[in-house]
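Q: My questions concern the predicted model and sequence given below.
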Amino acid sequence: MADLVTRADRDGWTLLTLNRPAKLNALTVEMFAELRRHVIDLRHDDAVRCVVLRGAGKCFSAGHDLSAIAEGEGPPSPGWHSETLRMMERLPKPVIAAVHGHCYTGALEVALAADFIVAAADARFGDTHAKWALTPVWGMSQRLPRRVGTATAKRLMFTAGMIDADEAVRIGLAEYAVPSGRFDAEIEALAEGIAANSAFTHAAVKRLLEATDGGPLDAGLQWEVMESEGHGPDMHERIAAFTTRPRSE
């Protein structure tokens, strides 16, 4: 049987792909287990400086597999899905959700656990918990309002409506939208650009933002100074490469 989440290592970055295209990458316990294994492996892989998560086939993911819910699927423990996404969120390297096509409910919860979302022009986002009389347990109630604001999160959650890529960008859910024909090239260029920068800085910045998120400004400013991780082992090399490069006439 094919892997439900595939890993492809590129030059300094890794592409993780939700790989159940015949079912629109609907999420199951088995898929999450594979995603979790990849996250664990990536945490200590210093060769990987950026991670991109996307879906195979027509879309990112249509969300939690409703058939699996109806059959009473059993995760290994309460909160296991949420814990898995938190592990991904806390990877010491940038994680990008590259969303095309459907990204609904559970899939949106997965995308929100990335550092940011880049949307193809055909992307569609929505939270349909209310449509099915469900409540979020993978992080929607916490990450969505932090991303778009409480009132907008309530609107999306109460209406269970769909929004397109442009609206996702407007409300701050996605960072920017890309024409579908250029989506693959844009994601590759973005990941390569991030991977070219300092892995030390990426990890330190993620820890800094995590520690000060939502706190008072003065406390955050003090933390930034007092808890500074300093500079990375490649600082001098990077500066020397810049200052000694040939100057154009």
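A: Nice, I can see it.
Q: alpha carbons only for contacts and neighbour counts from here, please
A: Noted.
Q: Tell me where the chain has helices.
A: 29-43, 66-70, 80-89, 106-112, 140-148, 150-159, 165-170, 183-195, 199-212, 217-226, 235-243 (DSSP state H).
Q: which strands and helices sit next to the second one?
A: Identification of packing neighbours for helix 66-70 by 3 or more Cα pairs under 8 Å, 6 or more residues apart in numbering; DSSP states H and E yields no helix or strand.
Q: quick revisit: just say which of the helices of the chain is most tucked in.
A: helix 106-112 (a mean of 26; mean count of other Cα atoms under 10 Å).
Q: now for that one, which elements pack on it?
A: strand 95-99, helix 140-148.
Q: Now tabulate the helices of the chain in CSV and tack on distance to residue 1.
A: Listed next are the helices of the chain as CSV, based on distance: least, Cα to Cα, whole Å:
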stretch, distance to residue 1
helix 29-43, 12
helix 66-70, 19
helix 80-89, 23
helix 106-112, 23
helix 140-148, 31
helix 150-159, 36
helix 165-170, 33
helix 183-195, 26
helix 199-212, 35
helix 217-226, 48
helix 235-243, 45
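Q: take a look at this one as well, against the first:
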Amino acid sequence: MHILLVASAFNSLTQRVHAELRDRGHRVAVELALPGTSLPDAVRRHAPQLIVAPMLKSVIPEEVWAAHTCLVVHPGPVGDRGPSSLDWAIHDGVDEWGVTVLQADAEMDAGDVWATVPCRLPRVSKSELYRGEIADAALEAVLLAVERFAGGTHVPRRQDSAGTADAPLRTRPYLDQGVRRIDWTEDSTRTVLRKLRAADSQPGVLDTLLGGEWYLHGGHPESVLRGRPGELLATRAGAVCRATRDGAVWIPELRPRRVVDRPPAFKLPAVRALGDRLPPLPEHPAPLSPGARHDTWTDIRYREDGSVGFLAFSFPGGAMSTEQCRRLLDAYREACARPTSVLVLGGERDFFSNGIHLNVIEAADDPAAESWANIEAIDDLVEAVLTTTDRLVVSQVAGNAAAGGVMLALAADEVWCRSGAVLNPHYRLMGLHGSEYWTHTLPRRVGPETADRLMREALPVSSAGALRLGLVDRVLECGPDGFAREVAGLAARLAALPATAVRITGKKTELDRLESTTPLAGFRERELALMRRTFDDPDAPYHALRRSFVHKKRPSGTPPHLAPAAVAETGPVPSAAGVTRTAPLGSSSRPIG
């Protein structure tokens, strides 16, 4: 079936729906609903059989919905209406929620129901839920609705104007800053966290701090530090700790309120954003040792279970600055000094990594120099993983990964991916050739022709597609909360296999063979030569593309690479149930490097 995705942006959910529908053999094109563009004209040009809107902030014109079935994804259960559905659910502390696929008509969120799927709302940030539990439910609902539409016999359920006992109608207004505002003298830590989590990653919570107005982004509880409500207590990994009425919270990122006649501000690590305003505060690093307390926030954490080490990291937005890459490399080296045979690398729920930190680069006095420092730092980290020969390294990809983040994952011996993750193994949309040893690791896994196609097409790849291509070795069918537990069990089995010791012994031999024929340093030098040329050229597209990305400048039209409606070359997937695992634990079909 020819399906047109209409969206306000090609965001994480739109990418996932795009990749999963292509996996199932549908011809899929994307049209961005942008100011100054005509959606009716675009629809006529595409002539789709069905229109799906995974994330749409504007109204579909009557000219479109009257002529085509338009299925709109609403991040709320049946009966819930309004533009801040998920925000309100988190703000109110709701435990159970859902996603509904509605048919567009004259009234927003009031159309016939094609599918609805319930989901849990664990106590995490809005953006993490949106990419996790909400995305899982949304995809299930979209696939069910598409299947029902294709069947031609399903009659969608009408929403009664009065609602029902199970699904009463409730239209909630936009959740504005008047409701989000934190009262540091009165609000408990629990309330503060709920407000922060409901505003992440947009719009943030507007607050006053050190004589300025800032949007606060992200929030994590602190179990020990205490002070006067509203007082800044300490720093850690670029975040600031601020006292509440009965505790304290860590705030990782800040964004200054926009000043008239100046470019829009953007998020930065809190310490970096505050700059000279920040008074002298103690730095409270969290210990990295296996026995360190886990009741306080940190962005890098290490633990052990028998002969398996787990090095978890979680950076806001998946971006990794020069400083974050260097700290993670130090932590990786410490983890490699431990007596383990398997090391699991990656976060437990959300992003794996999206590569270099474009916001920090944009804020630097010399963005070109910071770009170079950042790419060198992430290359050092990837090199450390590639040259680890005394244990097996497993990348656990719990959530999305892109560009250099994908290549960091591919540096490991095995890549285990959650079924909900989306991979973007390309760089060209940012005007970059890319580094992170991708010219070695990507062709090694998928072959030169497929590597070239992935880079050229610059389209998202589902976990199922990644498994078929050989990008990943294992896909785990589980929810976000269950992924780390599943990985831990598999890693323990891997460590216990007699074949694992044999594989570890073979790693040193294989690396020596590689170095004697095509040394890793050569890949890095060739990649960095092209990157350096781009960074040092002020007219290179990278600089304009970076600025547009950081300042969230909307494109003038739908990027050409999203318009073609080609069937995925990887071929259709009969059903999601068919996506499980590849070879048995302990086996490997490719060289280890």
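A: Yep, that arrived. As the structure is a computational prediction, the values presented were derived from the model and not from experiment.
Q: care to give me the TM-score?
A: TM-score of the superposed chains, computed with TM-score structural alignment, normalised by the length of the first structure, equals 0.76; 213 aligned residues with a Cα RMSD of 2.5 Å.
Q: Ok, which of the helices of the first structure comes nearest residue 129 of the first structure?
A: helix 150-159 (7.2 Å; Cα to Cα).
Q: what's the average distance of the closest one to the second structure?
A: Superposed on the second structure, helix 150-159 of the first structure shows a mean distance of 0.9 Å to its aligned residues (mean Cα distance after the TM-score superposition for the first structure).
Q: about what we covered before: compare the helices of the first structure and give me the one nearest residue 127 of the first structure.
A: helix 150-159 (5.6 Å).
Q: Skipping its backbone neighbours, what lies nearest residue 17 of the second structure in space?
A: Among residues not flanking residue 17 of the second structure along the chain, residue 139 sits closest, at 6.4 Å (Cα to Cα, 6 or more residues apart in numbering).
Q: where's that neighbour relative to residue 150 of the second structure, distance?
A: 16 Å (Cα to Cα, to the nearest Å).
Q: of those two, who's got more company?
A: Set side by side, residue 139 of the second structure and residue 150 show more neighbours around residue 139, with 23 against 13, by other Cα atoms under 10 Å.
Q: Report the secondary structure element holding that one.
A: helix 133-151 (DSSP states H and E).
Q: how about that helix, aligned to which bit of the first structure?
A: Alignment of helix 133-151 of the second structure against the first structure: no match, by TM-score structural alignment.
Q: helix or strand right after that helix?
A: Next element after helix 133-151 of the second structure (DSSP H and E): strand 170-171.
Q: on contacts alone, who are the packing partners of that following strand?
A: Using 3+ Cα pairs under 8 Å, 6+ apart: strand 170-171 of the second structure touches strand 80-81.
Q: what's the matching range in the first structure for the strand it packs on?
A: Going by TM-score structural alignment, strand 80-81 of the second structure sits over no part of the first structure.
Q: likewise stretch 436-456 of the second structure?
A: Counting by TM-score structural alignment, stretch 436-456 of the second structure corresponds to residues 138-158.
Q: again with stretch 350-361 of the second structure
A: Counting by TM-score structural alignment, stretch 350-361 of the second structure corresponds to residues 58-69.
Q: centre of the chain versus that stretch, how much separation?
A: 17 Å (Cα atoms, centre = their mean, to the nearest Å).
Q: And it, end to end?
A: 23 Å.
Q: And for stretch 98-107 of the first structure?
A: First-to-last distance for stretch 98-107 of the first structure - Cα to Cα - comes to 12 Å.
Q: can you name the residues of the second structure that it overlays?
A: Going by TM-score structural alignment: stretch 98-107 of the first structure matches residues 396-405.
Q: Now tell me what touches the matching stretch from outside.
A: Under the contact criterion Cα atoms under 8 Å, 6 or more residues apart in numbering, stretch 396-405 of the second structure has outside partners 131-132, 318, 344-356, 378, 409, 415-418, 420-427, 434-436, 480, 483-484, 487.
Q: Mind telling me what element the closest residue to residue 135 of the second structure other than its chain neighbours is part of?
A: Spatial nearest neighbour of residue 135 of the second structure, chain neighbours left out: residue 13 (6.1 Å); criterion: Cα to Cα, 6+ apart. In this structure, residue 13 of the second structure sits in helix 12-23 according to DSSP H and E.
Q: I'd like the next helix or strand past that helix.
A: strand 27-32.
Q: quick one on the thing from earlier: now for the helix holding residue 13 of the second structure, which elements pack on it?
A: strand 2-7, strand 27-32, helix 126-131, helix 133-151, strand 422-424, strand 461-462.
Q: Out of the ones you listed, which gets nearest to residue 339 of the second structure?
A: That would be strand 422-424 among these, by Cα to Cα, at 32.0 Å.
Q: and that closest one, which stretch of the first structure?
A: The aligned range for strand 422-424 of the second structure is 124-126, by TM-score structural alignment.
Q: ok, average deviation of that stretch from the second structure?
A: Relative to the second structure, stretch 124-126 of the first structure is 0.8 Å off (mean Cα distance after the TM-score superposition for the first structure).
Q: Done for today, thanks.
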